[in-house]
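Asker: no FASTA, just this:
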């Protein structure tokens, strides 16, 4: 059973081809996904098509995935990380 502390982070590392890695807070990550999804409502992954709002789509994606294909050879990946304080 996974340690519940694994899910106590609110920071994500974001990886995109040709870009340096960036760290985003959970609200910033949600906003980034909403922006991406708003630009591709006509080309959504099947599991997101059941959601009517972009916010719900982004929240579902954030909670259930760690990668989104953008176009052939392009993607965005995100991983929850815990930064030492």
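Answerer: Okay, I see it. Keep in mind that what you see is a predicted model, and the values were worked out from it rather than measured.
Asker: could you use CA atoms for every contact and neighbour count after this?
Answerer: Will do.
Asker: give me the buried positions along the top helix by length along the chain.
Answerer: Among the segments of the chain that qualify as a helix by DSSP state H, the longest is helix 26-38. Buried residues in helix 26-38, counting neighbours by 16 or more other Cα atoms under 10 Å, are found at 29-31, 33-34, 36-38.
Asker: need those in JSON lines (columns: distance to residue 8).
Answerer: Below are those laid out as JSON lines (distance: Cα to Cα, whole Å):
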{"residue": "29", "distance to residue 8": "16"}
{"residue": "30", "distance to residue 8": "16"}
{"residue": "31", "distance to residue 8": "20"}
{"residue": "33", "distance to residue 8": "20"}
{"residue": "34", "distance to residue 8": "22"}
{"residue": "36", "distance to residue 8": "25"}
{"residue": "37", "distance to residue 8": "26"}
{"residue": "38", "distance to residue 8": "28"}
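Asker: ok, and here's another one to check against it:
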């Protein structure tokens, strides 16, 4: 049985082509991926395109991936992190 703590996160580190890294909340990361999924709908990997609905595609990406190659020379990567106080 997997440890449920493995799926808890406080934030995401976002890396994009030619941009400094950003720290995003889970809601902000979801919104960012929504924009990307809509903008690059035709360039998404086949497994993602087979899923119906933008929100379902975004959730699938968050659950199964940490990187998308968008178009030649452009990428987006994200990593879930837990912040300690």
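Answerer: Looks like it came in fine. Nothing here was measured: the structure is a model prediction, and the numbers come from that model.
Asker: for the two chains, what TM-score is obtained?
Answerer: TM-score for the superposed chains, counting by TM-score structural alignment, normalised by the length of structure 1: 0.88, backed by 85 aligned residues with a Cα RMSD of 1.6 Å.
Asker: thinking again about what came up before, average offset of the longest helix of structure 1 relative to structure 2?
Answerer: In the superposition against structure 2, helix 26-38 of structure 1 averages 0.7 Å from its aligned positions (mean Cα distance after the TM-score superposition for structure 1).
Asker: ok, average deviation of the helix or strand just after that helix from structure 2?
Answerer: Where DSSP states H and E defines the elements, the next helix or strand beyond helix 26-38 of structure 1 is helix 54-64. Relative to the matching residues in structure 2, helix 54-64 of structure 1 has an average distance of 0.6 Å after the fit, by mean Cα distance after the TM-score superposition for structure 1.
Asker: so what corresponds to residue 54 of structure 1 in structure 2?
Answerer: Residue mapping for residue 54 of structure 1 onto structure 2 gives residue 54, with TM-score structural alignment as the criterion.
Asker: so how many other residues sit close to that match?
Answerer: Residues near residue 54 of structure 2, counting by other Cα atoms under 10 Å, number 18.
Asker: hmm, it is touching residue 35, no?
Answerer: No: taking contacts as Cα atoms under 8 Å, residue 54 of structure 2 lies outside contact range of residue 35: 9.2 Å.
Asker: tell me the SS of residue 12 of structure 1?
Answerer: When classified by DSSP: H, G, I helix; E, B strand; the rest coil, residue 12 of structure 1 comes out as strand.
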